[in-house]
Every structure is written in structure tokens, then in C-alpha cells.
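A.B. asks: Sharing a model prediction with you, sequence too.
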Amino acid sequence: MKAVRFSRFGGPEVLEIVDLPDPRPGPGEVRIAVRAAGVNPSDWKKRQGLMDEGLPQTLGYEAAGVVDEVGEGVDDVAVGDRVFGFSVEGAAQAELAVLSYFAPIPGALGFAEAAALPAAIETAARALDQLGVGGGTLLVNGASGSVGSAAVQLAVARGARVIGTASPANHAYLRTLGAVPVEYGDGLAERVRALAPGGVDLALDVAGSGVLPELIGLAGGAGNVVTLADFGGAREHGVRFSSGDSGRAVHVLGEIGGLIGSGRFSLPVARTFPLAEVAEAHRVGEEGRVRGKLVLVAG
């Protein structure tokens, strides 16, 4: 099969399309003919050598496609079914991929839209679970990106009032998601208190922009704050850093269809690229100028 791989660290130019052996699903897994695979910031971090030291490496943790082989013990999907989910081996940007966690694609979605979901919704749901979001007021720092907008919508669906930080250009977008927008930057705490005079109940840092002390003050303590992006700040200020190492919120894969069907959740796809143009997808993603997910699609 064709797959994305790199054998040295560097810029997008190190990415190659190579022939690799077809993967086989293990117990509880399925193999799919990949129709679309999401592209995430973790992909270029891996490519730059910021995550894993070994070489060579494949890429891709989320994909959507058609089941073409099922592993032992799988009885909830069959060959020919449309599914989306996670490749824990990080090899979803390929013609074939093994999914360890998966669910049927919601009927209203195409393959590209489904492939855009897993990483964003799992990351957001995991952080909300760790915070115990079920109501009250939640502040989301960095609310307009894929994970931030997923967190906003999932929190609203749980009954929370959400205040979200973003640049003014994204404030109208946040309102469509159900959040009260506020501009980030100097004076953030004062602007939030103008909307929530007593502070907020909980805070989620998606952006990692060095505002953990302000979030701690607004949320009444480090125990009420989770960060997805500021590992050093979390250690310094006693804030929980959320990562998949502590368990994944894969339950959201099966739950998201209901929210999508009722019009309470959407995640836009900004652009799609053929698998062979993965390097260009990385260049566009690293520029940071798109709102929504970048997705590789089968040719």
C-alpha cells in the first residue's frame, strides 16, 4: 500500500509516499480502505523531531473509510461499513489503516468531514471530562481552532455557559457555536470579569499562550484549570496537563452522531488535499491561517 513516511527530520520536503506492507487488524480492531485522513499539528511536530526520536516514522492518527477486514471479536461493524476513528499506531495517512477505536460515520457526513472529527473531539471531550464540566461557566482560552471549537460545542451540550477567547475576527464564529466571545491578550482577566463578575467555575487552556496564572485567578485555583498546550506552565503552576497517556475519551466517537444530527455540533473542513500532496498540507497548516481541519483524501 501507499503511505506517508519520513526517514529524516526537517521541513515538509522530508515527507515521502512509499510502499509499505498492508497492515492487518488485531483483536478488536478493523482495517479500512482509507477515504480520508485528518492532518494535525502533531504531524508536523513529529516530522520536526519534537515528539518521537525513532526513524523512519509514519503519520496519521485519525481516518475515515470503508471496513475491508475485521479483527477477532469485532461484531458491531462488518466489511463494507463506513467508519471513522483512531489509528493508535499513527499510520492512518495511507491507502489502508488499522483502527483500534472506531464508530459508524454519522449519516449526514462524508468521509472528509468524518476524518476531521476524532482527534479534535476526543481531545476536547477528555479535557472536559477531567474538568468535570456539566454546567456552570467555562472559560476556553483559544476557542476558535478545531479543538477549541469542539470544546465549546461539547461544553454547551453539557449545559455550560462558555466564554471563549479569540481574535475579534473570530468572534462572530464563536457566537454561532454558542459561546460568549472575548478578545485574548493583555487585560483578559478584566474583560472576562466584565462578563462573569464572580469569575468562572472552570477554565480550559487550548492555546498555550502563557495565561495560566490569569486562568487560575479567574477559576479560583489551579485545580479548576486544565491545559492542553502548556506543559511547562502546568508544572510551574500546578495545573493538570491533559494528554492521551492518561486515558482517551473514545466514548465521544459514538456520541457525536447524535449532536451532529440535532444540529448542535459541526467542525468545518478548511481544505482537502490528495495524499500525494501531504507536504503542501503541512505547509498550509504550519502557516496557521486556516479555520477548520485539513484533510487528505483518496485520489
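C.D. replies: Received the coordinates, thanks. Worth saying up front: this structure is predicted, and the values here are computed from it rather than measured.
A.B. asks: drop to CA atoms for contacts and neighbour counts, all remaining ones
C.D. replies: Will do.
A.B. asks: any idea where the helices of this structure begin and end?
C.D. replies: Secondary structure of the chain, counting by DSSP state H: helices at 41-47, 111-115, 118-131, 146-157, 171-177, 188-195, 212-219, 231-237, 251-261, 278-287.
A.B. asks: Please compute how far the third one lies from its chain's middle.
C.D. replies: Looking back up the chat, that one is helix 118-131. On the basis of Cα atoms, centre = their mean, to the nearest Å, helix 118-131 is displaced by 8 Å from the centre of the chain it belongs to.
A.B. asks: Do a quick rundown of the strands in the stretch 1-150 of the chain.
C.D. replies: Secondary structure of the stretch 1-150 of the chain (DSSP state E, counting those that start in this stretch): strands at 2-6, 16-19, 30-39, 57-58, 62-70, 82-86, 96-99, 101-104, 137-141.
A.B. asks: Tell me the helices and strands packed up against the last one.
C.D. replies: For strand 137-141, the contact count by 3 or more Cα pairs under 8 Å, 6 or more residues apart in numbering; DSSP states H and E identifies helix 146-157, strand 161-166, strand 202-205 as packing neighbours.
A.B. asks: First-to-last residue distance for stretch 149-165?
C.D. replies: Distance between the two ends of stretch 149-165: 11 Å, counting by Cα to Cα, to the nearest Å.
A.B. asks: From residue 109, how far off is the spatially most central residue of the chain?
C.D. replies: Ranked by distance to the mean C-alpha position of the chain (Cα atoms, centre = their mean), the top residue is residue 120 at 2.0 Å. If you measure residue 120 against residue 109 using Cα to Cα, the figure is 16 Å.
A.B. asks: ok so, going back, go through the helices and strands packed on strand 137-141 and pick out the most buried.
C.D. replies: Stretch with highest mean neighbour count among the helices and strands packed on strand 137-141: strand 202-205 (a mean of 28; mean count of other Cα atoms under 10 Å).
A.B. asks: Show me what that one is packed against.
C.D. replies: The helices and strands touching strand 202-205, judged by 3+ Cα pairs under 8 Å, 6+ apart, are strand 137-141, helix 212-219, strand 225-227.
A.B. asks: hmm, back to that, in CSV: the strands of the stretch 1-150 of the chain, plus mean neighbour count and distance to residue 150.
C.D. replies: Rendered in CSV, the data for the strands of the stretch 1-150 of the chain read as follows (neighbours: other Cα atoms under 10 Å; distance: least, Cα to Cα, whole Å):
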stretch, mean neighbour count, distance to residue 150
strand 2-6, 21, 27
strand 16-19, 16, 31
strand 30-39, 28, 15
strand 57-58, 21, 26
strand 62-70, 26, 16
strand 82-86, 27, 16
strand 96-99, 30, 22
strand 101-104, 22, 18
strand 137-141, 27, 11
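A.B. asks: which one of the ones you listed lies closest to residue 272?
C.D. replies: The minimum distance between residue 272 and the strands of the stretch 1-150 of the chain falls on strand 30-39, with 8.9 Å, by Cα to Cα.
A.B. asks: A further structure is provided below for comparison with the first:
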Amino acid sequence: MRAVTYRENGGPEVLRVSDVPVPDPGPGEVRVRLAVAGVNPTDWKSRRGTPPSGGLQVPGQDGAGTVEAVGQGVDPAVLGQRVWVWEAAWQRPHGTAAEHTVVPVRQAVLLGAEASFELGAALGIPFLTAHRCLTLGEAVPDRLGPGALTGRTVLVQGGAGAVGNAAVQLARWADATVIATVSSPRKAQLAAAAGASHVVDYRQQDVVAEVRKVAPKGVDAIVEVSAARNAAVDAQVIGMHGAVAMYADDGGAEVTIPVRAQMGPNARWNFVLVYTEPARAKVMGVEDVNAAVLDRAIGVGEDAGLPLHVFGLAATADAHRAVEAGAVGKVLIDVTA
């Protein structure tokens, strides 16, 4: 099969399209013939910093395709089913930038007949991260669904990014009032398309003042893309028993939090890495995200505030470059091209 591989850490130039054996599923695993793969920041960060497993690594955590083989103990009824795949390459060699991948059966989630493979490949890391960020505080429930966030206000810092977009879509599905911050009119359009109730251009507006207009008593949850830059703002707009969820790292930056000001509301400041989150939280995230898919409540593309940038398998290095350069929207790999 064709697969993108690398044997040593480095820039995108270490990626090669190789002819490698089709992997066989072991006990409890399935093999998926991939149609589309997703590219996330952790893909290029791992390529630059994490030694390949067994000397050869196929990158890519997320993807979508069809189950074509099952291992021992797996119900053969899943054969031929359309699925979305998450965390394929986490501590495993078989990522999704390939024609086939092998994952534990729980990491191949039924996609249904109506959702596109492009949506399936965009779910994994961004939507599971967003789910975790939206369910960490005492003022919010640990499950999402229609009505789960009724009466709550969520602030999404960076509402036009992949995780920001996912947070806006999931929070709106759960009936929250969503405030999104952005850095340009174009990104404001995308955040609004995703479903943000209010959009604030932080380069043109006072974020604290604008948020307080919507939520005079503060917000219940903050999904934070740049904690080092936004901590002072977050501290001023967090509400009683609210929580800040920090899911991205500004190149090793440190966060300063005004302790006394956060004691009053009993605020929480949480760190989020989806790969190592508690197993129960991950199960709930997968279930809730899939429920949103089945409800047709989330999507990809311009209409959903998430423009798609699609590359062929042979251009995976360019896809990595696009993500590393901060492409606005979702970068995908058409494995069949």
C-alpha cells in the first residue's frame, strides 16, 4: 500500500511516500481502508520531536474510511461500515496518512451513511479537545447534548481555529450562548458561520467590555488557545465557578494568573491534552461528538465556518507545512487522489 512515512525527526522534507505492507489487524483491532485523513498541529510537532516507533512512522491521528478486515474478537458485522478514526498514531506506528490503518475497534466509530468522509476526518483531535474544554468546570455538565448548556455562556478564544470552530459548533448544539474572539473580519465571518452568538475582534474591540455586555456576571467556560496572551482577559471575565481550559502552547510560554481575583469565583484553570485525558472523559467525548454528527449538528466547509484545504497523499509534506503555517480552516489529505 502507499503510505507517508518518516524514519527520523525533522521538517516536512523527512516525509516520504513509500510502498509498505498492508497491516493486519490484531486481536480487538480493525483495518480501515482510508478515504480522507486529517492533519493536526500535533502531527508536525511529533514529526519534529518524537522518535518514530520501531524506526518507521506513518503520521496522522484522524481519518475516515471503511472497515475492511477485523481481528480476533471483533464482530464481523462492522465489515464494510463507514467509520471515523481517532488517535491512530498515538504510541502506534500506523497513522492515517496511508491507504490503510489499523486501530483498536473502539477507535473506529460508525459514521453513518449521510456524513461525509471529510467531516469524519475532521472530527478526532479538534472535536474531542473541544468537548473536553467545554465539560471541565463545575458550572457545566460533563456531557454535551441538546439543552446541556442552556443558560450558560461560553467564551471561545480563537473562534476561527480548528478547535475553536469545534467548540463553537458543539456549544451551540448544546444550546449555550457562545462568544468568540477573532483577529480579522474574515475570521469573524467564519466564527459566525460556525454558530457564534457574538463575535469580538480583539484587535479592534475591548474584549472584557464586550464580553461583560453579554455576560455581566461572567462566563461559565473559556476555551483558550493562547493562555499566555489572554490570561488577564480570562481572569476578568470568568464567572462564579467558571473554568478556563487551556489546550494550546505558545512555544513554551508561561501563564500568570491573579490568584486573589480567581479565589472569589472559585475559578478553575485547567490544562487539556486529549491524548492523556482520563479514559472515561474520552469515552464520553467520542459518544457526544458522534451524537452531534448523527444529529447533523456539526459540519465542515465554508458554511460551517471551517474552510477545507485538501491535499493529495503525495503532497502530505505540503499539508504539514500548511498546518504549521497556521492555515485557517481544516487541512485534509485525500488518500485516494
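C.D. replies: Nice, I can see it. Everything quoted here is computed from the prediction, not taken from an experiment.
A.B. asks: Superposed, what's their TM-score?
C.D. replies: In this superposition the chains share a TM-score of 0.87, using TM-score structural alignment, normalised by the length of the first structure; 297 aligned residues with a Cα RMSD of 2.7 Å.
A.B. asks: will you turn the helices and strands packed on strand 202-205 of the first structure into JSON lines that also has distance to residue 183 of the first structure?
C.D. replies: As requested, these are exported to JSON lines (distance: least, Cα to Cα, whole Å):
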{"stretch": "strand 137-141", "distance to residue 183 of the first structure": "10"}
{"stretch": "helix 212-219", "distance to residue 183 of the first structure": "14"}
{"stretch": "strand 225-227", "distance to residue 183 of the first structure": "19"}
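A.B. asks: any chance of the helices of the first structure in TSV, plus distance to residue 11 of the first structure?
C.D. replies: Below are those laid out as TSV (distance: least, Cα to Cα, whole Å):
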stretch	distance to residue 11 of the first structure
helix 41-47	7
helix 111-115	24
helix 118-131	23
helix 146-157	23
helix 171-177	32
helix 188-195	35
helix 212-219	31
helix 231-237	24
helix 251-261	32
helix 278-287	9
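A.B. asks: Most tightly packed of these?
C.D. replies: Mean neighbour counts were taken over the helices of the first structure using mean count of other Cα under 10 Å, and the top value, a mean of 27, falls to helix 111-115.
A.B. asks: Summarise which helices and strands that helix is packed against.
C.D. replies: Right, helix 111-115 of the first structure is packed against strand 30-39, strand 62-70, strand 82-86, strand 269-274, strand 293-297 by 3+ Cα pairs under 8 Å, 6+ apart.
A.B. asks: which residues touch the third one?
C.D. replies: In this case it means strand 82-86 of the first structure. Counting contacts by Cα atoms under 8 Å, 6 or more residues apart in numbering, the residues outside strand 82-86 of the first structure that touch it are 61-67, 92, 99-105, 114-115, 118-119, 253.
A.B. asks: Check the fourth one too.
C.D. replies: By Cα under 8 Å, 6+ apart, the residues outside strand 269-274 of the first structure that reach it are 112-113, 116, 281, 290-299.
A.B. asks: wait, which of these is closest to residue 212 of the first structure?
C.D. replies: Among the contacts of strand 269-274 of the first structure, residue 291 lies closest to residue 212 of the first structure (Cα to Cα), at 24.1 Å.
A.B. asks: Tell me, how many residues neighbour whatever residue of the second structure lines up with that closest one?
C.D. replies: Alignment note (TM-score structural alignment): residue 291 of the first structure maps to residue 329 of the second structure. The burial metric for residue 329 of the second structure, expressed as a neighbour count using other Cα atoms under 10 Å, is 22.
A.B. asks: Could you identify the most distant pair in the contacts of strand 269-274 of the first structure?
C.D. replies: Farthest-apart pair in the contacts of strand 269-274 of the first structure is 291 and 299; separation 23.8 Å (Cα to Cα).
A.B. asks: related to what we said a few turns ago, save the strands of the stretch 1-150 of the first structure as a markdown table, and put in distance to residue 181 of the first structure too.
C.D. replies: Compiled in a markdown table, the strands of the stretch 1-150 of the first structure are given as follows (distance: least, Cα to Cα, whole Å):
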| stretch | distance to residue 181 of the first structure |
| --- | --- |
| strand 2-6 | 38 |
| strand 16-19 | 41 |
| strand 30-39 | 27 |
| strand 57-58 | 38 |
| strand 62-70 | 29 |
| strand 82-86 | 31 |
| strand 96-99 | 36 |
| strand 101-104 | 33 |
| strand 137-141 | 10 |
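A.B. asks: Between those, which one is closest to residue 179 of the first structure.
C.D. replies: strand 137-141 (9.3 Å).
A.B. asks: would you list the helices and strands packed on helix 111-115 of the first structure in a markdown table and tack on distance to residue 187 of the first structure?
C.D. replies: What follows is those, written out as a markdown table (distance: least, Cα to Cα, whole Å):
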| stretch | distance to residue 187 of the first structure |
| --- | --- |
| strand 30-39 | 34 |
| strand 62-70 | 37 |
| strand 82-86 | 39 |
| strand 269-274 | 31 |
| strand 293-297 | 30 |
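A.B. asks: Any idea which of those strands gets closest to residue 257 of the first structure?
C.D. replies: strand 82-86 (11.4 Å).
A.B. asks: got the angle between that closest one and strand 30-39?
C.D. replies: The directions of strand 82-86 of the first structure and strand 30-39 differ by 70 degrees, with axes from the mean of the first three to the mean of the last three Cα atoms, to 10 degrees as the criterion.
A.B. asks: where's strand 82-86 of the first structure relative to the chain centroid, distance-wise?
C.D. replies: Strand 82-86 of the first structure sits 14 Å away from the centroid of its parent chain (Cα atoms, centre = their mean).
A.B. asks: Stretch 268-275 of the second structure too?
C.D. replies: Between the centre of stretch 268-275 of the second structure and the centre of its chain there are 13 Å (Cα atoms, centre = their mean).
A.B. asks: ok, now stretch 59-77 of the second structure?
C.D. replies: 21 Å.
A.B. asks: cool, and stretch 291-299 of the first structure?
C.D. replies: Using Cα atoms, centre = their mean, the distance from the centre of stretch 291-299 of the first structure to the centre of the chain it belongs to is 13 Å.
A.B. asks: Report the buried residues of that stretch.
C.D. replies: Across stretch 291-299 of the first structure, burial judged by 16 or more other Cα atoms under 10 Å covers 291-298.
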